[in-house]
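In: Give me coordinates for this.
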Amino acid sequence: MTNAKTTHIPVETNGKTRTQPASSRSRTSTLINKSNYISRDLSWLQFNDRVLDQARTPSRTIFERLKFLAITASNLDEFFMIRVGSLYNYIDYSKERVDYSGLRERPFKKILFEAIQAFTKTQHQCFQQELLPEFSKNGLQIAKVSELRPEEQAQVANYFMYTLFPMLTPMAYDNYRSFPLLMNKLMCFGVVTKGSSVDKEEERLSFVQIPQNLPRFYEIDREDTLVFVPIEEIIRTHIDKLYRNIEILQLSLFRITRNGDITLEESDDIEQDFIDEIKIKLKTRKTGRAVRIEVERGFSERTIRTLRKRWGLEEDNIFVTDSLLDYTGLFQIALHDEFRDRIPSISPSVAPVGMNEPDVDIFELIKKQDLLLHHPFNSFEPVLELLEAAAEDEDVLAIKITIYRLSKNSRVSTALLKAAENGKHVSVLFELKARFDEENNIREAERLQKAGCFVIYGFNRYKTHTKLMLIVRKEDNQVVRYVHMSSGNYNESTARLYTDIGLLSAREGYGQDISEFFNVITGHSQPLGYRNLITSPNTMRDALIALLRREAENAAKGLACGVVIKINSLEDQRIIDELYLASQAGVPIKLIVRGICCLRPQRKGLSENIEVISLVGDLLEHSRIYYFHNNGKPQVYGGSADAMVRSFDRRIESLFLITDESVLSQIITILDINLKDNVNGYVMQEDGSYVHKVPAAGEVLVNLHEAFFDMQGLLQQPTQLFMDKKTR
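Out: Sure, this is the predicted structure:
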């Protein structure tokens, strides 16, 4: 056995360094690079880096950049709660988990945390070196108490004594007191004190948690500057008021993140009260296993040692910063009323194609033609108008809808209540497991149930993620079914921020399929099949694989072929493998994947015909569109499902076939502009990294977040995603 010489990679912790053998790191990197799949979690970090890139774009205003930095922090919080939390479910209970990278749970945890440490370092550099220097010229300042004018310091002292002081509670931890509950995502001071000389006590440790129901910054309005004083700096300055006659030796400001993965296990106990189960699980978010500690540099070793021992954490779980703790607080600055005009507003929505008359009867319009809504370029108003009209229309017999997320003071919920009051049959499937919206959904579902609606509280086994609405209306001597099918939620707030597609139609084929679908999810019906829907958890993956194989067969025959898929995430291995096979058969494949992409493009002999781009910009890309060229007779689906294991196996999802020629032209145009965008686009490389598209000299700028406000103009331009085989 030979002893190979190894070098070491330094990792900094509170000014000290620990080392890791470079040979071990090299073996890990080799294993990751050899895999034909990209790690889901490492791919997600690449996505958050693309969001951070928006904060580092000098052409944006400082307030836009602060907003994007805050978004990256919020994203990372959720990543730790859900993805890292899930990883610890395997680590803590010795359950086997092999990542797409080929690594087992502990080696993967090491490489993942190295990547997160590097990302957070870039976050801090962005804030300190790129954003803070821009503050003074933009009329704002983040200041410590010592930097304030005397009269301002008095004002802050008054705020502490009469607002903060009564809310703060020192929580001692010693031989007589149990360890206090420290809440998820709240900043906290670890305070090391020493007793008076009279009682000769040893050093003690206590905690002061900062209240969550107060603004992150105290605001002082000067003549030409708005000063933001971090609440923790106010408490730090006056914390001695909580420890009278006690010497404070050290203060350590930290913030913990807890495991928030409350995925429900499958249960065959039909007597179980499902709502109570959800409510109980929600409480674990407050007391779940700690997975991260963020702490200011110069922290007390005793404090962090105590926390690590208490929660079973390692050095790489500790994230040390010289900067502001918790960038999510920057939303208070970025979205401040004082600076509202400093963030470019979204252009007013335009009428969808085909909706040219302002006061047309919504039922008559939909009966005459299918109506594609492309949000936020088209308003969500037609959907709300249809639902509100249905609630009041005496000829409407029933309304059925699936709800995943609602806005606060939701017009959707109000319309459903009105419909029930007016004696209509209202069926609502509320998904109680919609992450972080569980409590709001429970509350709204109970309101509707009390009003007489038939409410289904989701399913133990599956999460209902599909977005469908059915309105049954009596017209003359027949019944007409009006449907809405969408990639987005029935949430009028996010419809202004997310790009989504929705289809309004009165086609009998859609109505029949969706009626059958609701019979499945509200009863025990088992339809033989659908004409225009692909659904999960039973058939979606196989249906998509069949469509991919048809393109491969067309390629083998020398026929025109091609695939374009626009989704949020691509993670399902069977779909990825079929994409690889189609690529090897000669099918040109273009993937528009906003976030996670576990497929490795442009690998020789594997995926040379696959291109992947990601679009990250002012709006959150949320549409799901599946395009199959089909020898010049495109077959295109839209809907709620991403290409993920959970979408195919653990969710109730649907994709709807586009049958109207006008709508099909619009969908193809949407995909075409997505691919042409050279402002928001990032091209994925074979190694999983991304390169921002840069327009060539003289190239026309294409920004999809601006272009779609003129869909009528875009439709006048020639668009063909794939040419015939002989001209390709």
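
In: Please make it C-alpha for all contacts and neighbour counts, starting now.
Out: Will do.

In: now do the same end-to-end measure for stretch 216-230.
Out: 6 Å (Cα to Cα, to the nearest Å).

In: which helices and strands sit right next to the longest helix seen in the chain?
Out: As assigned by DSSP state H, the longest helix anywhere in the chain is helix 105-125. When contacts are defined as 3 or more Cα pairs under 8 Å, 6 or more residues apart in numbering; DSSP states H and E, helix 105-125 packs onto helix 40-55, helix 85-92.

In: from the middle of its chain, how far away would that helix be?
Out: 20 Å (Cα atoms, centre = their mean, to the nearest Å).

In: Out of the helices and strands packed on helix 105-125, indicate the one that is most buried.
Out: Neighbour counts (mean count of other Cα atoms under 10 Å) averaged over each of these peak at helix 40-55, with a mean of 22.

In: ok, residue 56 - how many residues close by?
Out: Residue 56 is flanked by 20 other residues according to other Cα atoms under 10 Å.

In: That one contacts residue 125, doesn't it?
Out: No. Look at residue 56 against residue 125 with Cα atoms under 8 Å: they stay out of range, at 10.1 Å.

In: I have a second one here; can you model it like the first so I can compare?
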Amino acid sequence: MIDTEALDSGLGDADDDDFDQAVETYDSQLPENRYQDREISWLAFNRRVLELAEDPSVPVLERANFLAIFASNLDEFFMVRVAGLKRRIVTGLAVPTNVGRAPLDVLTDISGEAHALQVRHADAWTTLVRPALADAGIDIVAWDDLTDDERMLLYDYFQGQVFPVLMPLAVDPAHPFPYISGLSLNLAIRIRNARTGRQEFARLKVPPMLPRFVLVRADGHTVRYLPLEDLIAHNLKDLFPGMEILDHHAFRLTRNEDVVIEEDETENLIQALEAELLRRRFGPPIRLEVGDDMDDVTLDLLISELDITQQEVYRLPGPLDLRGLFDLARIDRPDLHFPPHVPTTAVPFQPNEQNGRADMFAAIRKGDVLVHHPYESFTTSVQAFLEQAAKDPHVLAIKQTLYRTSGDSPIVKALIDAAEAGKQVLALVEVKARFDEAANIVWARKLEKAGVHVVYGLVGLKTHCKLLHVIREEDGALRSYSHIGTGNYNPKTSRLYEDFGLFTTDELVGRDLTRLFNELSGYAIEKKFKRLLVAPLHLRKGLLRLIDTERRNAQDGKRAAVRIKVNSMVDEQIIDALYRASQAGVKVDVWVRGICSLKLGLDGVTDNITVRSILGRYLEHSRIFAFHNDGDPQVYIGSADMMHRNLDRRVEALVRVTGSGHVKELLSLFNLAMNDTTSSWRLSQDNEWVRHHLDDAGHPLVDLQDKTMAAVQQRRRRVRAVR
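Out: Predicted coordinates for the structure are as follows:
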């Protein structure tokens, strides 16, 4: 057994300085060009999402959804990653890069790759998904495809529902060029004044609150839709009476929406954040998307007025902003979606046959419970646990971290109910959760008004760990009930994100959480813990030592293996540790959803490393760290990805899973993911992601998520049969 407190005291008999010196020696023996660029790797991830949209074996409305996901992902990439790189270049700050190239060269590569992907994305819609939808009875038409009767019906809709909310903005000496909001879809319109003969320019924003696709006609099993911007564009004469409409083109602007707050220089974090969110709306432009038919006069005007470069212009075949396909993907056609899956209740939490309810506390007292979402229900596990705790008169205190949730969340309601019932309730709200800042501020204040003790974490650190701690009085003594998860306490995303959560009454975990919450509501994370590895002080070092234990075991001729499942693998120290382990003969499996800066094809260095990526109906979100440990497996789950921000600038927590059945379950999942008979993307020796989803005979390989779904259902059926 490895005690994590011992891990923090040193590696064997070596002290920290000896360990760091040994690491530096190892690093000097590794190739210089040993990392992949993180931004290019992220684009490769989004290409994998696009490949699902291009796959004819995927139900067509799910393909439309993947196109929308691709578009949304790329928007965030530009708003944050590209914007961050440009901000650092402009301000002269050091630009993090692990590939030894100039930042401007990186931006040039990003621009080229992103442009190619956006063209491919548009083509996938035009030539693949849209025709497939039409074949299935969902036809997305153009204005020219409409009959006269359909145009008359749509004109009535335009007059009644669209025209009143449109706001055309002219550009002339009396009207300066209008502010263009980020991610808005717009029409650039050139008109001629019939009286003066002078050409003018106008901008018209497509109203985001209206359906992006307007229903034209529903006839039995066939429905027809028209893009909203097409409807507006062909009725511009109503907006500009007495004017001649010369031309119109769609365009869309992306702005820098990264939030930067100097926390050590502000007295009130909430006020500073609210001011920064206001500033975000007016961030500088970083991408201009235009229709590929836009004329040079209009484009030159936009470039000049928006102060944007040619490199930042993306000419694309229409329609722009395919995030609108999220609406289409919700069409109620079960035959065009993935087969429905209803999450099961985890076996220990299944209701008592006598009263139809589960006693969550009694179930957890019997032994640790590992829950796998969304295969197993969040509602009947995490939510039910918190709701029972809020009502239970024996519960004295509830402490919880909240990174992303919804304002109407039953999680928030349960915390409010607990506070109003007189319990001590602490909610550590991370108001800096990107793009959820404004919502988090709103419901944090709602919690405060209800009497919940709300704290906002530590200066300079985001609190990203997923922790829930309940203190209950039982037989005159206090008992801790703990939940440590890999995903957010969000009932909505729990249906789409794959995550694990561990419930336990283990006293060591309870003590760890008591100390950690005290430190989070206080000033600093300094203490070492028994069953937790906690960032920013101890997590990286703990993982490095666990990996190095495998390296030394391999050198001693023992079997050794490291298995890591994360969303992103970027941190150079962790990657170098995996390289060193591989050199020593350790079998290294990396299962990564998104960014991977680890390189393959380095002779003598990566010979024992395998890298896989799995995408599907659910977003693979759990983080798992498994070490062979000479036959006594050490397995951790938690919130941390292998990125600088997670290891250095966030409060993260991993918990060691000790139940033999749970360890077996996690290792079995890894066996399935890394098996060559399982559908996945594999990182090749030339560092290209290659999809393997068919066998040599053209038959589909095993789908990990379908297989897991079936296994969970089968487990439930076995329990029912026994009962």
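
In: can you give me the strands for the stretch 601-728 of the first structure?
Out: Counting by DSSP state E, counting those that start in this stretch, one finds strands in the stretch 601-728 of the first structure at the ranges 610-615, 620-621, 625-628, 635-639, 651-657, 681-684, 690-692.

In: what's the angle from the first one to helix 40-55?
Out: Orientation check (axes from the mean of the first three to the mean of the last three Cα atoms, to 10 degrees): strand 610-615 of the first structure against helix 40-55 gives 50 degrees.

In: can you put the strands of the stretch 601-728 of the first structure in TSV and add distance to residue 334 of the first structure and mean neighbour count?
Out: Formatted as TSV, those follow (distance: least, Cα to Cα, whole Å; neighbours: other Cα atoms under 10 Å):
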stretch	distance to residue 334 of the first structure	mean neighbour count
strand 610-615	22	25
strand 620-621	18	20
strand 625-628	33	24
strand 635-639	33	23
strand 651-657	36	25
strand 681-684	24	22
strand 690-692	25	16
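
In: how about the ones you listed in CSV, adding distance to residue 492 of the first structure?
Out: Formatted as CSV, the strands of the stretch 601-728 of the first structure follow (distance: least, Cα to Cα, whole Å):
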stretch, distance to residue 492 of the first structure
strand 610-615, 23
strand 620-621, 15
strand 625-628, 21
strand 635-639, 18
strand 651-657, 21
strand 681-684, 27
strand 690-692, 31
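
In: Out of the ones you listed, which gets nearest to residue 408 of the first structure?
Out: Proximity to residue 408 of the first structure, assessed across the strands of the stretch 601-728 of the first structure by Cα to Cα, is greatest for strand 620-621 (19.6 Å).

In: Is residue 417 of the second structure part of a helix or strand, or is it coil?
Out: Taken by DSSP: H, G, I helix; E, B strand; the rest coil, the conformation at residue 417 of the second structure corresponds to helix.

In: Count the neighbours of it for me.
Out: Counted with other Cα under 10 Å, the neighbours of residue 417 of the second structure add up to 20.

In: so what's it closest to, chain neighbours aside?
Out: Distance criterion Cα to Cα, 6 or more residues apart in numbering; nearest residue to residue 417 of the second structure, sequence neighbours excluded, is residue 390 at 6.1 Å.

In: check which helix or strand covers that neighbour.
Out: Per DSSP states H and E, residue 390 of the second structure falls inside helix 384-391.

In: which residues touch that helix?
Out: Helix 384-391 of the second structure has contacts (Cα atoms under 8 Å, 6 or more residues apart in numbering) with 360-361, 395, 398, 411, 414-415, 417-418, 421, 423, 470.

In: Next, the mean deviation of that helix compared to the first structure.
Out: Compared with the first structure after fitting, helix 384-391 of the second structure has a mean deviation of 0.8 Å; criterion: mean Cα distance after the TM-score superposition for the first structure.

In: Buried residues in the very next helix or strand once past that helix, which are they?
Out: Using DSSP H and E, the next helix or strand after helix 384-391 of the second structure towards the C-terminus is strand 395-402. Across strand 395-402 of the second structure, burial judged by 16 or more other Cα atoms under 10 Å covers 395-402.

In: give me the number of residues near the residue nearest to residue 631 of the first structure when sequence neighbours are not counted?
Out: In space, and not counting its chain neighbours, residue 631 of the first structure is closest to residue 560: 4.5 Å by Cα to Cα, 6+ apart. Look at residue 560 of the first structure: counted by other Cα under 10 Å, it has 23 neighbours.
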